[in-house]
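Participant: predicted model follows, preceded by the sequence.
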Amino acid sequence: METTNDNPQFSASRRTFLAGSMAVTTIGFGMPAFAAMRAPATDPFIERLLKRMTIEEKAGQLTMNGALGIGRLVNPTTGPEPALQTTLDQIAQGRLTGLFNADDVKLGRTMQQIAVEKSRLGIPLIFAADIIHGLKTAFPVPLGESASFDAGLCERTARATAIEATAFGVQWTFAPAVDIARDQRWGRVVEGAGEDPWLGCRIAEARVRGFQGADLRANDSLLACPKHFAGYGAVQGGMDYNTADIPETTLREVHLPPFKASFDAGALTTMASFNDTGGVPSTGNHHLLTDILRGEWAFRGLVVSDFNSEKELVDHGYAADEADAVLKAVTAGCDMSIQGGLYLKHIPALVQSGRLKMAVVDEAVRRVLRVKKALGLFENPYRSLDPARMGTDIRRPEAVALAREAGRKSIVLLKNERNVLPLPKSGKALALIGPFVTDRNNALGPWMVFPDMKSAVTFEQGVRDALGAGAALAVVPGCGIERPLHGGIDAAVAAARAADVVVLYVGEATNMSGEGASRADITIPKPQVDLIDAVAAVGKPMVILLKHGRALELPNSVKNAQAIVCTWFLGSESGNAIADVLFGDHAPQGRLPVSFPRRAGQEPFYYNHRSTGRPSLVEGPPVGARYREVSTSALYPFGHGLGYSTVAYGATEIGRPRIRMGESLSVKARITNTGTAKHHEVAQLYIRIRVAEIVQPIRALKGIRHVDLEPGASADVEFTLTAQDLAYVHADTRTRTDPGAFEVVIAPNSAAGTPIPFLLAAA
């Protein structure tokens, strides 16, 4: 401890609690998060603390408020601003468990000093924030980074994020978002890993490991909070905050696995989702928060509400008033309230009236204190509150380099006719056209709470740095993001006519993706489409760069371009990362984590759908499940992505056509680089369960292999399938493997390759 309190009573009680803590906390030091929470269910230190707490102090441990807007400490003459003074008073009274989105390490340290030295029991605060894809060094948005199909990369960027966030005074991040999203109209698709549960699990567990590191008590460990529990990605119509009617089997097969993977990786917290599932809002859903989470999964961490979501139980029509909402949320298993202060306001009276049992409140408080203890806050309350780290750990050179690497590995090449890409660095006149060419404000993407806009590298800057002085380069915006510019199209057409190659940078603004940014029309805004149409009519080779936080419906002028590139929102190093790929210093290696529909009306649209009784034919008469106007196939399927060379897949081979339960199956294929450039291939393993108690997806991803190939070289990729890979959720909601007929294929995407059959026999 760095400081003491002059109050003898405080000092004695503080020493007592620390001594009690040290007596039982040999678990946790230098150990991962899950080990830190395997202490006995009854912790003497926590139990002694609970016995001394008033009901108001207990309610305070379950209450977190936002820090933005509360003001700053000012000079001693005037004192703190009123809103800040109220917060400081709450801390001194032990009526606040922590704050979120605080942006002042020194102020945070002052608040912590009040909590541990001036409050009656000295319980430390916890500081949280929505650090989704970087703090000051912005990495690609999670959906974009998931396109790398590289969990190791996601772990490294999460680790770099944790270093910056903890240097900024943040100890807990409300991330990763692990919602499986199958409807591209939903704005929060951008926060997750896309439409596939297997990929979602791998990236969820990687990000948890990266955020938290090897030791939760370390100064640079950032507590993870997988969200939103649960089923938020299935909201009807892709409309944010909407109802999600999900069968229990689908909930368990698709939406819950990434959460379980996160908890198995050591996550100690989770956030309840805004939506209701089957008519029961998640914040008050006992089946989700207690039966499944605490019962089946034995989760011992805490559940936090989403912003004011306990109050919204009233708006849902699930609770009669605020007090009833608090009663139902706490009883369901939502331990901590974010914003609104309803727990602090109503829990004492609810307990006094007998409506809420003290035992329920005590258990919620235990969970909160256990997490704080696992973070080492009782021994070191000032961890991650060192102002000196601001000068050493923010925007480290290695973090900036990693942002550039992550950016280029997230880029997906959708189309490259006549090998228009990569572009030469000399000998060609280029026209860079579109509203994002010089734009810095939309480089980072949504969910940057503390953005560093000045560090964002624009596309123009990245290109000029790549080409050097004297490059033949024209730069024309052509239009705004959602509005035309006077004379803009004429200037763009003139630039296109004078160029050898046109690069159009078009798509979505930051505010078109993220929370509250659902879109009924997932297209490029009309002023930009008018620009693209006009430039396309010039007839020059055209490269389309897409800025986006979801899969889009593409207009004909984009689909007909020679090259189409997904660049998402790539973060601080956007311009450099795009230039690295555009000019061939690095070949693209990203793969789509979401399916691109042909038309927005196909949504929800995803590759791993079930077969109907009348399966559609991609070609032929419209006799199956299909629309009159459009094919049921994806414009670009999940897993699709090109490089600057070509590859050929040999036939999928299996070790034997029949295995028994408990045995494993070897699956392999030969991949050959048939082109003239180096190539990075992402081989994907898919299975199908032919007959099941519940109809299964037509394909399901079960493995990924990254392979680097020199021109003309071949490599064998091999996977091992186990019985667990063949398991599925049955009607009784249990997951198990049945003997029967299966198919397996190794392919470059979810729509390619010829599956081969095999049988699984009973043991």
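Facilitator: Perfect, I can see it now. Numbers count the residues shown, from 1 in each chain.
Participant: okay, CA-based contacts and neighbour counts for the rest of this
Facilitator: Will do.
Participant: what kind of secondary structure is I671 in?
Facilitator: Per DSSP: H, G, I helix; E, B strand; the rest coil, the local secondary structure of I671 is strand.
Participant: what's near enough to touch it?
Facilitator: When contacts are counted by CA atoms under 8 Å, 6 or more residues apart in numbering, I671 is found next to 647-650, 714-717.
Participant: contacting residues for the residue lying closest to T754 once chain neighbours are set aside?
Facilitator: Nearest residue to T754, sequence neighbours excluded (CA to CA, 6 or more residues apart in numbering): V745, at 6.4 Å. V745 makes contact with 652, 685-687, 753-756, according to CA under 8 Å, 6+ apart.
Participant: can you rerun that using 6 Å?
Facilitator: Counting by CA atoms under 6 Å, 6 or more residues apart in numbering, V745 touches 652, 685-686, 755.
Participant: if you rank the residues you listed by neighbours, which is first?
Facilitator: Comparing these by number of neighbours (other CA atoms under 10 Å), L685 comes first, having 26 neighbours.
Participant: okay, pairing it with this:
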Amino acid sequence: MSRQSLLAGGELAANRAEGSGRLRSITAALASVLATILAVPASGAEVDERTLDDLIRRMSVADKLGQLQQFGTDGNTGELLKGQEELLAQGQIGSFINARGARYTNRIQRIAIESSPLKIPVLFGYDVIHGYRTIFPAPLGMASSWDMKAIEQASAIAAREASAAGVRWVFAPMVDIARDPRWGRIIEGAGEDPYLGSRAAAAQVRGLQGATLGEPGHVAACVKHWVAYGAAEGGRDYNSSEVSERTLRGVYFPPFRAALDAGVGSFMTALNELDGEPATVNSFTLGQVLRKEWKFDGVVLSDYQAVEQLIDHGVAKDGEAAAQMALKAGIDVEEQSEMFRKHGATLLQEGKVSQARLDQAVRRILRLKMKLGLFEKPYVDEAIEHAEILCAGNLAAAREVAGRSMVLLRNEGEILPLKPDVQSIAVIGPMAVNPQDPLGPWFADGKKEETVTLLAGIKARAAKAPNPPKVAYAKGCEAVGDSREGFDEALRVARESDVVILAIGEPSDQSGEAASLASLDLPGQQLALAQAIKGTGKPIAVVLLNGRPLTIGWVAENIPAILEAWYPGSQAGNAVADILFGDVNPGGKLPLTFPKTVGQIPLYYNHMNTGRPAGDFKYTSKYADIGNQPLYSFGFGLSYTRFKLDNLALSAKTIPVGGRLEVSVEVENVGPRAGDEVVQLYLRDEVASVTRPVKELRGFERIRLEPGERRTVRFTLETMDLGFYDRENRFCVELGRFKVTVGDSSEGGLDATFELVRR
């Protein structure tokens, strides 16, 4: 949220339509509080601007343009490409993407330090999305934990491993809000909700960067993709986005603002266009909001070849025009394409780009390098890399976070956890043995050879049982394809076992970037396999490995137990086994809505009510054939125990503008074992000057309770938690009545009301 939008004349306006006029109440006290909350914290060590001035004065135009160029290396090995070593020796490469490994980055760095005239260090960047070598659950999975400490811990471990390998700039977190699961990159974010997304974004930045930018063992984060990339039409990657300014400010901007408030070191622009302007040169989002309103003066990086792609967008006639547009729009570093280096000198000579703008961009990237301490310590200790990568502590954390990220969707008849007296277990399905799929997309330097598969994890855990059950495996079918050749073997193994663990889902290469799908059904013959196994009459528990909500209606109706595991990472098999055998009680909750069918998309919990909300009457806003109810709602998740929420209480029935409201609820574990519950608080503004969602998440807390334990959970609502963007796209808080709902998902819960009044 920007100061300009929130603060009018230094004060917050509180508005509510009353009769024919609008009531406005202004409180200087609240403005002061908001100014404090919204102040962007200073990050990093002091940078000597005079030293920067001197360095920039000594740089040639080629040196400067080199600093603005992020060169690609071999995507698999990180090896330099032809001609890059010569440019390094000339001091004309500022950063690399994909080069990694302490010994290798040190070798590259020595060329820059020992051979180039100005000895400016190189910055190594990499897509470290959910772990560097120790791979944690994919971000959508980690968001399912609703555990910000776990997310921060995973990010900190990723930073330690990456920095030990010479990588000091990571292109994460991805904080795009996504309401269309056809979009493959939905797996890289935190789902559909701006509040949960904002909390996750801040946690990731804190974990990656530490308390201050440049802290040893940490990296510079790059929040992406600015902005509305997740709103691509039809869920097709790289596609156009049409989003109103109010929706941008209220839904898509907040996670980016949260990352900025957490001190993020850089932004990456998106590949989509927005309202007719590519995000790489968008005058509103990049110029007006990010640079002017939010006053961000750090590095803005283009996405991969995004500057050159301005030609394909149809807004630049050639590479020179593309470079001019991007530089003038505020892009500081160009990733992969070389429009800046090829055309920058000509643009300067012709006066199409000013020397001041070039120097500004150079200053930003050099300042980032200084904050990271690269000028003082350009090399990394190779012994640290050996000690840090895949160490026992990192693997233990990956296993724990994976367990906290899984969501139990169904458990009829208490199929799970597996009973101690089970004598034989059939593990069936294509997702049980492939070591690549559990890593998910964008798995950085993760190795499939180091992945614990589901079958391996189940076998290892079964062997530790007092009376170890026999574990048999049959694939049944491939994840993708029409063959049913393996069905007979799978049926035989199922019939000879006491219980079946059916591992199905979507292969990891069907998720992530450039993996948009028109169908969300289980691919290949997996549904047919599930139906065949159901016919054996054996108890079945499905384990889903997938990167998006799938339309699993038949499975949800017919298979008694379903565990949503997402892509759990390096310790996938161990973490799944922990839950199947009851060593870990699942407590995750869905960070987005599961539709019954793809035709319901977009489907999200915080929708508008409409003038004819869905109901039994024909002429209401609903699908006549299937209705609006999702298969699983946002915030949903079961446990091996049961919880009861009661005694919802508000500290007052009315609060003044600038005041605060305390909300409390009692939670009791009324089931047989210890477990975690995520208590969720939602708000609804009942009457406003613009339409408001039916409810909005405004607080949550994950707690652990022993059997019979009862605890009071408390939330504090500030006045700004009640705000929204009005018709003029100004942030405001309006007087009137609000409904509070506290529950265990976005459906149902305990309700109470209060009123915001004039002070």
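Facilitator: Received the coordinates, thanks. Just so you know, these numbers come straight off a predicted model, no measurement behind them.
Participant: most neighbours, which of the contacts of I671 of structure 1?
Facilitator: In terms of neighbour count, V647 stands highest of the contacts of I671 of structure 1 at 22 neighbours, by other CA under 10 Å.
Participant: now tabulate the contacts of V745 of structure 1 in CSV and tack on distance to L289 of structure 1.
Facilitator: Below are the contacts of V745 of structure 1 laid out as CSV (distance: CA to CA, whole Å):
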residue, distance to L289 of structure 1
T652, 43
L685, 34
Y686, 32
P755, 40
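Participant: just the closest of these to T674 of structure 1, please.
Facilitator: Comparing the contacts of V745 of structure 1 against T674 of structure 1 with CA to CA places T652 closest, at 18.1 Å.
Participant: what does that closest one align to in structure 2?
Facilitator: Using TM-score structural alignment as the criterion, T652 of structure 1 maps onto L648 of structure 2.
Participant: wait, is its match part of a strand?
Facilitator: Yes: L648 of structure 2: assigned to a strand according to three-state DSSP.
Participant: so what's it up against?
Facilitator: Counting by CA under 6 Å, 6+ apart, L648 of structure 2 has contacts 664-665.
Participant: so it versus V742 of structure 2, what's the distance?
Facilitator: For L648 of structure 2, the distance to V742 of structure 2 equals 8 Å [CA to CA, to the nearest Å].
Participant: ok, back up a step: let me have the contacts of V745 of structure 1 in JSON lines, extended by secondary structure and distance to V707 of structure 1.
Facilitator: Formatted as JSON lines, those follow (DSSP: H, G, I helix; E, B strand; the rest coil; distance: CA to CA, whole Å):
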{"residue": "T652", "secondary structure": "coil", "distance to V707 of structure 1": "16"}
{"residue": "L685", "secondary structure": "strand", "distance to V707 of structure 1": "14"}
{"residue": "Y686", "secondary structure": "strand", "distance to V707 of structure 1": "17"}
{"residue": "P755", "secondary structure": "coil", "distance to V707 of structure 1": "21"}
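Participant: what's V657 of structure 2 in contact with, if anything?
Facilitator: With CA under 6 Å, 6+ apart, V657 of structure 2 has these contacts: 758-759.
Participant: do that again at 7 Å, thanks
Facilitator: Residues near V657 of structure 2 by CA atoms under 7 Å, 6 or more residues apart in numbering: 719, 756-759.
Participant: which residue in structure 2 aligns with I756 of structure 1?
Facilitator: Per TM-score structural alignment, I756 of structure 1 is aligned with A752.
Participant: typo on my end, it should be W172 of structure 1
Facilitator: In structure 2, the residue paired with W172 of structure 1 is W169, using TM-score structural alignment.
Participant: likewise for A492 of structure 1?
Facilitator: So A492 of structure 1 corresponds to A490, using TM-score structural alignment.
Participant: which ones are touching its match?
Facilitator: For A490 of structure 2, the contacting residues are 428, 474-476, by CA under 7 Å, 6+ apart.
Participant: most neighbours among those residues, which one?
Facilitator: Busiest of the contacts of A490 of structure 2 [other CA under 10 Å] is I428, holding 30 neighbours.
Participant: go ahead and confirm that residue touches I501.
Facilitator: Yes: in this structure, I428 of structure 2 is within contact of I501 by CA atoms under 7 Å, at 6.2 Å.
Participant: coming back round to it: mapped onto structure 2, which of the contacts of I671 of structure 1 hold?
Facilitator: Checked against structure 2 using both residues aligned by TM-score structural alignment, their matches' CA atoms under 8 Å, the contacts of I671 of structure 1 keep these contacts: 647-650, 714-717.
Participant: for L717 of structure 2, see how far away the spatially most central residue of structure 2 is.
Facilitator: Geometric centre of structure 2, nearest residue: G189, 2.3 Å, by CA atoms, centre = their mean. Separation of G189 of structure 2 from L717 of structure 2 (CA to CA): 26 Å.
Participant: now S266 of structure 2
Facilitator: Using CA to CA, S266 of structure 2 is found at 31 Å from L717 of structure 2.
Participant: what do you get for L550 of structure 2?
Facilitator: As for L550 of structure 2, its distance to L717 of structure 2 is 35 Å (criterion: CA to CA).
Participant: who has more neighbours out of the two?
Facilitator: Taking other CA under 10 Å, L550 of structure 2 and L717 do not tie; L550 has more neighbours (23 against 16).
Participant: that one is in contact with P523, isn't it?
Facilitator: No: counting by CA under 7 Å, L550 of structure 2 stays clear of P523, with 9.9 Å between them.
Participant: residues bridging contact with those two, i.e. touching both?
Facilitator: Residues touching both L550 of structure 2 and P523 by CA under 7 Å, 6+ apart: none at all.
Participant: need the counterpart of H346 of structure 1 in structure 2.
Facilitator: Aligned by TM-score structural alignment, H346 of structure 1 pairs with H343 of structure 2.
Participant: please, which helix or strand holds the residue lying closest to that match once chain neighbours are set aside?
Facilitator: Distances taken as CA to CA, 6+ apart put E320 closest to H343 of structure 2, at 5.3 Å, once the chain neighbours are dropped. In the assignment (DSSP states H and E), E320 of structure 2 maps to helix 319-329.
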